[in-house]
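S.K.: Predicted model and sequence below, questions to follow.
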Amino acid sequence: MMCNRYNPGERQLILDVIPANGNGAQYNANPDRVHPKEVGPVVRLVDGEMVLERMTWGFPVTLKGSKGQPLAPKPVNNARFDKLGAFWKRWAIDPGNRCLIPTAHFAEAIGPKGKMTEAWLSVPDQPIFAWAGLWSNEDWGLSYTGVMTDNCIEFADIHDRSPVILDPEHWHTWLTAPLADLYQFDRPYPAERMAVERTDIPWVKRKAPGQGPLL
């Protein structure tokens, strides 16, 4: 499974790192973890200004069934880079539908099936890094999805894909450039710039009788 939980970091830290207008995101704190269908912070351009907003993680994408019938929309929280020019083109081709997802750490499941645990990855020299994303304001209101690329070979045991991590000098390019110029970011982020914390925390926590699902 690709990334489906991450820690966005504190609101003020995000604003300290990313020069965005946070007036439209007046809230006390970000959650420690964001899961699909939950709300997280997103930075996008509005009239040329970077603005911090809150949106729901997961695009309402309508797929087709075995007989070609449209199925009920489902939240899709990750977009493969190699499909930006195909499945995701209607959003990716328009710079106005691109965003930065502030991230302090993201998680992946490691270990054998049924015994998977959490591994948390970060970029030590960036307390908040920008994960490349797309956003939309359609059926479910404001929503976003994170763009994924190949993982570095050093982390192949964790997952074969990883979030597209943009260094600060590339933020403007992601938010404004033609789609053809974005493919320079379709590459693994250097392992030597990342840190991994492998934990014994179960990826799927068991729930008590009568309790809702836990992640």
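M.R.: All right, it came through fine. Numbers count the residues shown, from 1 in each chain.
S.K.: from here on, contacts and neighbour counts on C-alpha atoms
M.R.: Will do.
S.K.: Which secondary structure state is assigned to the most centrally placed residue in the chain?
M.R.: Geometric centre of the chain, nearest residue: Gly146, 3.3 Å, by C-alpha atoms, centre = their mean. Of the three states, Gly146 takes strand under DSSP: H, G, I helix; E, B strand; the rest coil.
S.K.: what sits against the nearest residue to it once chain neighbours are set aside?
M.R.: Distances taken as C-alpha to C-alpha, 6 or more residues apart in numbering place Gly133 nearest to Gly146, at 4.4 Å, with adjacent residues excluded. For Gly133, the contacting residues are Arg98, Cys99, Leu100, Ile101, Tyr144, Thr145, Gly146, Val147, by C-alpha atoms under 8 Å, 6 or more residues apart in numbering.
S.K.: quick one: the residue nearest to the centre of the chain from Asp200, how far?
M.R.: With the distance defined as C-alpha to C-alpha, to the nearest Å, Gly146 ends up 26 Å from Asp200.
S.K.: before we move on, what about Ala20?
M.R.: 36 Å.
S.K.: which of these two has more neighbours?
M.R.: Ala20 (17 against 13; other C-alpha atoms under 10 Å).
S.K.: So which residues of the chain form strands?
M.R.: 6-7, 39-46, 49-57, 59-61, 74-76, 78-80, 98-103, 105-110, 117-122, 129-138, 141-150, 161-163, 165-166, 195-202 (DSSP state E).
S.K.: Pasting the second one now:
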Amino acid sequence: MCNLYRMTAGVDEMKRLFGSFEGDRANVAALDEIYPKYAAPVLRQGEAGLVLEEMEWGFPGPKAAGGRPVTNVRNLSSPFWRSALATPERRCLVPVRRFSEWSAKPDPATGRKVKHWFGLPPEEGRDRLFAFAGLWRPGEERPYYAFLTCAPNDMVGAVHPKAMPVMLDADDHAQWLSGSVEEACALVRPYPDHKMTQFA
């Protein structure tokens, strides 16, 4: 389960990747470490196009499960996610620079698990921006979001063998946001190893 990522891109860089959107601000805060229950920028479909909105990471969990926030969407056939997945307006793009998975075993020297960061190969000395495939829902105080996970590729699986986030290329954005359920679910697949990098 991914429970940590980084998003440090400003509005101008987001527009270069995602196109124009509403909700423009002078800039967004750089977030080096985003954990569950933190607020972060998310792009959702509005009436006239994309809308940039700050949302809280993690859907409020079922009371039967203790109410803990649900941050990762794993079982797409679950009734908990089915209606949001079937409604294109409830799909979203989660901008990301890097995401982290923790080592399975602690470092022998420190006794602590180690963060392993993944993303796209840098360009011009800077991490590249990309997006996770996400779902969102309204809330009383602010909206909530979670992002989809899938089986890991070899690179991520060597650290975290259970799952990795669903990473989208720019060409996938429209299909994820407005495609049928079948078209959206076709994007739930491990990201190609050769298009990623693991940071030291």
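M.R.: Yep, that arrived. No experiment lies behind these values; they were computed from the predicted model shown.
S.K.: Quantify their similarity with the TM-score.
M.R.: Between these two chains, after superposing, the TM-score reads 0.86 (TM-score structural alignment, normalised by the length of the second structure); 189 aligned residues with a C-alpha RMSD of 2.0 Å.
S.K.: So what does Tyr189 of the first structure match up with in the second structure?
M.R.: Aligned against the second structure by TM-score structural alignment, Tyr189 of the first structure finds its counterpart in Tyr191.
S.K.: brain fart, Ile110 of the first structure
M.R.: So, by TM-score structural alignment, Ile110 of the first structure is matched to Ser103.
S.K.: To what extent is that match buried, counted in neighbours?
M.R.: The burial count for Ser103 of the second structure: 15, using other C-alpha under 10 Å.
S.K.: ok now do Ser20 of the second structure, which residues does it touch?
M.R.: Leu50.
S.K.: could you redo the last one with a cut-off of 10 Å?
M.R.: By C-alpha atoms under 10 Å, 6 or more residues apart in numbering, the contact set of Ser20 of the second structure is Val11, Asp12, Met14, Gly49, Leu50, Val51, Leu52.
S.K.: ditto for Gln26 of the first structure
M.R.: Residues near Gln26 of the first structure by C-alpha under 10 Å, 6+ apart: Arg11, Leu52, Glu53, Arg54.
S.K.: Most neighbours among these, which one is it?
M.R.: Ranking the contacts of Gln26 of the first structure using other C-alpha under 10 Å puts Leu52 first, with 28 neighbours.
S.K.: ok, that one touching Val17?
M.R.: No - using C-alpha atoms under 10 Å, Leu52 of the first structure is not in contact with Val17, being 11.9 Å away.
S.K.: Kindly write the PyMOL command that selects the buried subset of the contacts of Gly133 of the first structure.
M.R.: Those of those that count as buried under 16 or more other C-alpha atoms under 10 Å are selected in PyMOL with:
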select buried, resi 98+99+100+101+144+145+146+147
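S.K.: Tabulate the contacts of Gly133 of the first structure (TSV), appending distance to Tyr183 of the first structure.
M.R.: Formatted as TSV, those follow (distance: C-alpha to C-alpha, whole Å):
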residue	distance to Tyr183 of the first structure
Arg98	14
Cys99	16
Leu100	16
Ile101	18
Tyr144	20
Thr145	18
Gly146	15
Val147	12
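S.K.: Can you tell me which of the contacts of Gly133 of the first structure is nearest Pro168 of the first structure?
M.R.: Leu100 (10.6 Å; C-alpha to C-alpha).
S.K.: Any figure for the gap between the closest one and Ala119 of the first structure?
M.R.: 23 Å.
S.K.: got it, and Ile101 of the first structure?
M.R.: For Ile101 of the first structure relative to Ala119 of the first structure (C-alpha to C-alpha), the value is 20 Å.
S.K.: try Cys99 of the first structure
M.R.: For Cys99 of the first structure, the distance to Ala119 of the first structure - C-alpha to C-alpha - is 25 Å.
S.K.: mind listing what Leu17 of the second structure touches?
M.R.: Neighbours of Leu17 of the second structure in contact, by C-alpha under 10 Å, 6+ apart: Pro95, Arg128, Leu129, Phe130, Ala131, Asp169, Ala170, His173.
S.K.: And it, what's its match in the first structure?
M.R.: Leu17 of the second structure maps onto Val17 in the first structure, by TM-score structural alignment.
S.K.: what's the spacing between Ala186 of the second structure and Asp193 of the second structure?
M.R.: Ala186 of the second structure is 18 Å from Asp193 of the second structure, where distance means C-alpha to C-alpha.
S.K.: sorry, that was for Val28 of the second structure
M.R.: Taking C-alpha to C-alpha, one finds Val28 of the second structure at 30 Å from Asp193 of the second structure.
S.K.: now swap in Arg44 of the second structure and tell me
M.R.: Taken as C-alpha to C-alpha, the span from Arg44 of the second structure to Asp193 of the second structure is 28 Å.
S.K.: follow-up on the earlier one: what is the neighbour count of the match of Tyr189 of the first structure?
M.R.: A count of neighbours around Tyr191 of the second structure, defined by other C-alpha under 10 Å, yields 22.
S.K.: What residue in the second structure is paired with Cys152 of the first structure?
M.R.: Taking TM-score structural alignment, the alignment pairs Cys152 of the first structure with Asn153 from the second structure.
S.K.: Can you give me the neighbour number for the spatially closest residue to that match that is not a sequence neighbour?
M.R.: Take Asn153 of the second structure and drop its neighbours on the chain: the residue closest to it by C-alpha to C-alpha, 6+ apart is Pro190, 5.2 Å away. Neighbourhood size, Pro190 of the second structure [other C-alpha under 10 Å]: 19.
S.K.: From what I see, Pro190 of the second structure and Phe132 are in contact.
M.R.: No - counting by C-alpha under 10 Å, Pro190 of the second structure stays clear of Phe132, with 11.9 Å between them.
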